[in-house]
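> missing the sequence, but the structure's below:
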């Protein structure tokens, strides 16, 4: 609900603070008094695209603040959450327009974009005028209106889910078909490459091992002679024998040396152990250097084959085993592909059946609801002095989509025998207002009561009993919610729960507009003015009281 509207330096408004109430709020005043400026200012703070020049002459900037009450579960909470803005049970919108055209907006004291404001506007307000070409009068939205009237949210959720499932199934089939087609195009290459790789059977790390073995064998002849000589120098005919002899000689003389040979003997024993380890290592090396020349040839052939295969596929040798596995997988997918495709085709067929069932169910429900809506609207048109008009909901087939396959449009024939046509093309301004109001009344049970509805001179062109019928329907729409009406009709104004008068004054050649809340007595005078004109008589006051509910 719109609770407050504060306007500063906008057009001909200097300073204005309004506190709105639940129920039917009416704004009246002379033509040109500034009623439309209120809507322009409200539209400005909600991000609507309107007049370019809004700042009052002589002011540096104009500013509008709107305060809304947000009950728990209101759709605005989701908009705020998506935009990362703070929420709560109160929503404060503020927007500033400088005289050079720059606009800045805040939501609950946080900067925001005009796009966020417009997103909030969509869930906070509905604006309707006699030349409204949006909402109810936009054929693109007629199906949504019918679905809302019929309460088809569960069926719509089912259809949307079925549409998503069908889309996923079709994409999976397309991707599988494309993948198999791509593999089939290189089937000959795959089979040849896999055959070569299977025959070679490269192993992880094999190339490095072969290279090290090859280099060892290549260097063996060059170093074997030196290692053999070293082995002879260290062995029993060399250092090992000499140290053994020395150890025996010293050991034999140790008893008579009174302990002086014990340390040398211990050192020699340690040296003998280390020497034995060295001899063993040299012998191991000599054993390793023993090779068959045919082994070198085989090693080189294997090494060159692995490296050649790696160059052929433009990868590192160690990547050959993984490549072989990948290519085998592609071949396996190709061989099993037709079976997989058949399974995916069955999934698509089942998804199509589920979607068709959901779409057909929606169509049946819509057809039934359309008859009820047509009857309800026709019932509302009679009191609005349009009992000879015909309202009809037409259906056409639309491309399949998440909301089914129905194209829905509201058509009217305003006179017997006249051809039916689009609602916003056939009806005149006054007729259009009444069609719009009749639709709104029929949709009142399913509309979002948390939205504030604004009607801008929707009663223009009607009077008398018809205007009274318009007012009563506006009052019914306001029951349990909030409706703001800008009106020139005394019959409509008389039915308001809250009444403001918009008036204009000129001081020192400066024109300003203000809005005054009216007491019960002031309301009588205002409605009398609307009935009688500038001269308000007692008879006009009596007529005004007669219009007002007791």
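Ah, there it is. Small disclaimer: the values here were computed from a predicted structure and weren't measured.

> Please make it C-alpha for all contacts and neighbour counts, starting now.
Fine.

> Spatially central residue (nearest the centroid) of the chain, please.
When Cα atoms, centre = their mean is applied to the chain, the residue found nearest the centroid is residue 82 (9.0 Å).

> Regarding it, what is its secondary structure?
Put simply, residue 82 is helix when judged by DSSP: H, G, I helix; E, B strand; the rest coil.

> roughly how far apart are it and residue 116?
Separation of residue 82 from residue 116 (Cα to Cα, to the nearest Å) stands at 10 Å.

> same check, this time on residue 343
On the measure of Cα to Cα, residue 343 and residue 116 end up 46 Å apart.

> Comparing the two, which residue is more hemmed in?
Neighbour count, other Cα atoms under 10 Å: between residue 343 and residue 116, residue 116 has more, with 19 against 13.

> which element is the more buried one on?
Using DSSP states H and E, residue 116 maps to helix 114-124.

> any idea which helix or strand comes after that helix?
Note on helix 114-124: by DSSP H and E, the next helix or strand toward the C-terminus is strand 125-129.

> then this one, side by side with the first:
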């Protein structure tokens, strides 16, 4: 609900602060007093195009601040959250818009910077404005299906679930067919690749094993001669160890002849032990580094094949085994693809049947709700001097490519304004007065079932008077029951129905013209309604008639 509107330096308004309540609020004033400025200011806060021409002459910027109390903050909180803005649901929502005289504008939601686009989305959730040239709201066929569902209190969850499953089945089938077509084109290449990979039979980790074994054998090949030469020097027929053993045997015979000879023998024995250990280590190394030239050649050839095939398929050698399985699976899908596609087609058919069944149930409910809505609107037309007009809600099936989670129906409100005239979309009504009254009739019918948001009607009573104006006032009051409705009106019958009455008037100080708005008390209301009845010269008869209108309301 709109609770307050603050306007600074907009056209003829220098400074204006308004408070609003629930029920029917009426705004009256002489032609040209500035009622449109008030609506333009609110529209600016709700994301309308920022025109520097709105800035009051001599001011640097115009500022409009609108405050709202949210009875159901869920949708607003979701929208603000998706936009990265904070909002405490227990606090009022404040929207502020600044327009500079030299161009450009800024917008804020709860003092957080926001875009004009976000303001427009918020405006769609907070306020519904109906004017003579409105092309949104009830006039937009894109919203008619949701309005009918709300009127009929229809649950679309079953259709939405069936649609999701149908979409999933459709996508799975499309992917399978695409893969089948691609794979069929690549069949010859796949067969060659699978045969090549299966013939090589690569294993994960095989490259590292081959590379290490190859490097070891290459090292053994390089030092094999040196190791043999060392072995010959140590333990050959004329090697060092052989000579040391011969020397040791000689020392054993003479070691007792002198202490130094005994020490020499001990040192020689130690040298023989170390030399033996050296020989053992060299033998161990030689055995470890031993290689078979044929084995080295085989490992090198295998390693080159692995790396070459990996480069060919642009993968790592360790990934060749997985690649072989992938290619084999693709080839298998080609060979068994027709069966898979047949299964997926059956799943699509089953999902489509389930969707159609749910959609048909929803369509039947919509048709029944449409009949009730048509009857409700028809009951509102005659009192609004539209007794020759007819209203109908069309529910038509859409082609498969236009099915959605909301069903397979196109819903549109249509009217025929004269006997024998064909039905046409609501927006095609030529007369602005007729259009406004049709909107009122439809809004009243819809509100009786589903409630309404903050509504604003701009001169809905233009061109009518008497009993029709009284009927409009009565329906506006009924529509405003329990909610908030603001009406810009020239009709005394409508003004008399208001729970709140705001007077818009111009004032002059000799230099500057200003527009002001003030709340009227009971006596002032009677005087304003009398003016609306009689014109500039207010008569006692007009005051009496105004009193009767107020009493009747």
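Now that the structure is in, tell me what you want to look at. All values derive from a computational prediction rather than experimental measurement.

> just to revisit the earlier point, relative to structure 2, which residues correspond to the helix holding residue 116 of structure 1?
Residues 116-126 of structure 2 are matched to helix 114-124 of structure 1 when aligned by TM-score structural alignment.

> That stretch: average distance to aligned residues in structure 1?
Compared with structure 1 after the fit, stretch 116-126 of structure 2 shows a mean deviation of 0.6 Å (mean Cα distance after the TM-score superposition for structure 1).

> What are the contacting residues of that stretch?
1, 45-48, 68, 75-76, 79, 83, 95, 107, 453-454 (Cα atoms under 8 Å, 6 or more residues apart in numbering).

> The stretch 401-550 of structure 1: strands as residue ranges?
Taking DSSP state E, counting those that start in this stretch as the criterion, the stretch 401-550 of structure 1 contains strands spanning 404-413, 421-422, 452-456, 482-486, 498-507, 510-517.

> Hey, what's the angle from the third one to strand 482-486? Just curious.
Right, strand 452-456 of structure 1. 10 degrees (axes from the mean of the first three to the mean of the last three Cα atoms, to 10 degrees).

> give me the stretch of structure 2 that strand 452-456 of structure 1 matches.
Aligned by TM-score structural alignment, strand 452-456 of structure 1 falls on residues 454-458 of structure 2.

> In that stretch, which residues are buried?
By 16 or more other Cα atoms under 10 Å, the buried positions in stretch 454-458 of structure 2 come out as 454, 455, 456, 457, 458.

> residues in structure 1 aligned with stretch 504-514 of structure 2?
Against structure 1, stretch 504-514 of structure 2 falls on residues 502-512 (TM-score structural alignment).

> If we go by neighbour counts, what in that stretch is buried?
By neighbour count on 16+ other Cα under 10 Å, the buried set for stretch 502-512 of structure 1 is 502, 503, 504, 512.

> what's the spacing between the second one and residue 308 of structure 1?
Right, the one you point to is residue 503 of structure 1. Applying Cα to Cα to residue 503 of structure 1 and residue 308 of structure 1 gives a distance of 95 Å.

> follow-up on the earlier one: just the buried ones among the contacts of stretch 116-126 of structure 2, please.
1, 45, 46, 47, 48, 68, 76, 95, 107, 453, 454.

> Now the second one: closest residue in space that isn't a chain neighbour?
Once flanking residues are discounted, residue 45 of structure 2 sits nearest to residue 97: 5.5 Å by Cα to Cα, 6 or more residues apart in numbering.
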